[in-house]
Structure formats: C-alpha cells, structure tokens
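Engineer: only the shape, not the letters, is given here:
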C-alpha cells in the first residue's frame, strides 16, 4: 500500500509566487517565492527561492533566502543560503559560505515538560554541559 506520507512530494516551481501560509503533510520542494509561514514534514529550498516567513519542519535543506525563523529537527544550510532570523534545531549542518543573521539555539525537547524547572535544579544536571 502506498499510504506512506513520505511517498509524495509537492514542488513549487521558480515561476510560482505564493502569499499565505503553507501546511503540507507531504515533502515540499520550493524554487519559487513564498510570503507566509511554512509547516511540513520535510522541505528542500532551491537557490533561487525566497521565503518571507517562519519555516517549521522535521527536516530542512535550505539553499535560498529565508527571512524568518527556522525550526527543524535536522537542518542543513547550504553555502548559497542567506538566513535572516533565529534558528532552532536538533541537528545542524552549515556549509562554509552560508550567511546567517540571527541566533542559533539547540531545541531542548525535554524543556516542554512541566517538571523541567525542578529537574534543572539538581546538581548532576547543572554539571553536564
């Protein structure tokens, strides 16, 4: 059965310009311009692509321009990329030559639990770094 969400992908061609948020269950390949937030499982951005908005994805491979925050579990920023915004990641790869203006922050998946404030007060966690 071909019901896997990974088996399909959508392509936004270089001649396409979208204004508005994009939510996709499929993988997304963007060569055009998007003015709005993007939420999908996986995104690949071409060198000529421009995104003005936040990107949230499990995996992201960025080669174009992004003006907005990026949140991804696995993030690859290629040398042709120009990022203007904060970057939140679990795993990060940046090619030499990439331009990023913003802050990098490793996502702490445990920070979402209510007991984290008490757990961080323990000395054994404060030592780890």
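Structural biologist: Perfect, thanks for sending it. This structure is a prediction, so every number in the text was calculated from the model and none was measured.

Engineer: please make it C-alpha for all contacts and neighbour counts, starting now.
Structural biologist: OK.

Engineer: so which bits of stretch 5-19 are buried?
Structural biologist: Buried residues in stretch 5-19, counting neighbours by 16 or more other C-alpha atoms under 10 Å, are found at 12, 17.

Engineer: what's next to that stretch, contact-wise?
Structural biologist: Applying C-alpha atoms under 8 Å, 6 or more residues apart in numbering, the external contacts of stretch 5-19 come out as 25-36, 48-49.

Engineer: take the one below as the second:
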C-alpha cells in the first residue's frame, strides 16, 4: 500500500548522531534515529525512539516512536507508545499504542472525501464541542478509539460529554 517508487527496496538512514537542518524529500523509505529540523516528505517513514522531528511530516506510511513537533499527514500511521506528538494528525488508517502522548487534533481523512477534515475545523469550541456533541454523524470509530486509549486531546470520557456539563471539558486546558 505504499508508493511503488521503491522497486529496488532501498532506504535511507539518519543515525542517532546526525542532525539535519532543512527539509528532507525521499522517494523511498526513510529511517530517522537523529534530529531533523525541517519538513519531511517521503514514501515511508520509520522514526526511532530517541529521535526528534521539528516540522511537518508527509508520508504514505509512517511508524513514529520518537518526538514530533509539527503536523503529520499519512495514509497509514502507527504511533508507538514511546512517541510524543505535538501537532495535528491527519490519517486514513491509524494505530495508536496505549501510552503514546498526542497533543493535537486527530483528523481522519477518507480517500476522495473531504468531510472528515471539515469536521475538525467546524468546532467553534476547539475542544469539547469537537468530541462528539456537535457532530450528527456516527464517527465513533475514530473518536472512541482515541478516547478509550486515553490519548485524546479532548475530554477523557466520551460518554460523559453527553451526560455532564462543562466539568469534564475543564480538564482539557
């Protein structure tokens, strides 16, 4: 399900002692164990535990285990428990391990359908309203999954948003 540009099976590795300042573009798999201060655009990204990325990440598939300060756009995204994400996450398929830290919004995007990206920006409260109280469609697959894992930037209990008033949303800020 990744780009077929990597027909030779090649990949690039940035070691733990490497720091890159600038944007990176790769047509094959990119494995980062060091520090990148810039945007990354690649077919497939594998991020090591101790690595740091400060910038936007765009990839067909990404497996993140380190720190990312910036937005992420990936068709297939895996966020491992050692990952710390500070930025919005846009994905088509998402796996988040319990214990991962994500400070930002999850915005599922379906191929050819701009509606999920629109729902993330339609909430005027930028927190408690976007969790499910302002939505009419049953998008429980993405919202409840992140809330059940305890990593949602919104209120921790998705059922309490319907029963409680503002007491659960005060934990967000």
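Structural biologist: Perfect, thanks for sending it. Every value quoted in this text rests on a predicted model; they were computed, and no experiment measured them.

Engineer: drop the TM-score for these two in here.
Structural biologist: Remark: TM-score between the superposed chains equals 0.83 [TM-score structural alignment, normalised by the length of the first structure]; 114 aligned residues with a C-alpha RMSD of 1.8 Å.

Engineer: identify the farthest-apart pair in the contacts of stretch 5-19 of the first structure.
Structural biologist: The largest separation in these, counting by C-alpha to C-alpha, is between 25 and 48 at 23.6 Å.

Engineer: where does stretch 13-32 of the second structure end up in the first structure?
Structural biologist: The alignment of stretch 13-32 of the second structure onto the first structure (TM-score structural alignment) spans residues 11-30.

Engineer: off-centre distance for the matching stretch?
Structural biologist: Per C-alpha atoms, centre = their mean, to the nearest Å, the displacement of stretch 11-30 of the first structure from the mean C-alpha position of its chain is 14 Å.

Engineer: same check, this time on stretch 85-105 of the first structure
Structural biologist: With C-alpha atoms, centre = their mean, you get 10 Å for stretch 85-105 of the first structure.

Engineer: ok, the aligned partner of residue 57 of the first structure in the second structure to residue 77 of the second structure distance?
Structural biologist: When the second structure is aligned by TM-score structural alignment, residue 57 of the first structure is paired with residue 59. Relative to residue 77 of the second structure, residue 59 of the second structure is positioned 9 Å away (C-alpha to C-alpha, to the nearest Å).

Engineer: and the closest residue in space to residue 111 of the second structure that isn't next to it in sequence, how many neighbours?
Structural biologist: Of all residues not flanking residue 111 of the second structure in the chain, residue 92 sits nearest, at 7.4 Å (C-alpha to C-alpha, 6 or more residues apart in numbering). Using other C-alpha atoms under 10 Å, the number of residues around residue 92 of the second structure comes to 17.

Engineer: looking at this, residue 92 of the second structure is in a helix?
Structural biologist: No: per DSSP: H, G, I helix; E, B strand; the rest coil, residue 92 of the second structure lies outside any helix segment and is strand.

Engineer: quick one: map it onto the first structure.
Structural biologist: Looks like residue 92 of the second structure aligns to residue 90 there (TM-score structural alignment).

Engineer: thinking its match is in contact with residue 74, fair?
Structural biologist: Yes: the pair residue 90 of the first structure / residue 74 is scored as a contact, 6.0 Å apart, by C-alpha atoms under 8 Å.

Engineer: so what does the helix or strand containing residue 58 of the first structure touch, helix or strand wise?
Structural biologist: Per DSSP states H and E: residue 58 of the first structure is located in strand 55-62. With contacts defined as 3 or more C-alpha pairs under 8 Å, 6 or more residues apart in numbering; DSSP states H and E, the packing partners of strand 55-62 of the first structure are strand 38-45, strand 70-77.

Engineer: now those strands in CSV, with distance to residue 118 of the first structure?
Structural biologist: CSV is the format used below for those (distance: least, C-alpha to C-alpha, whole Å):
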stretch, distance to residue 118 of the first structure
strand 38-45, 32
strand 70-77, 26
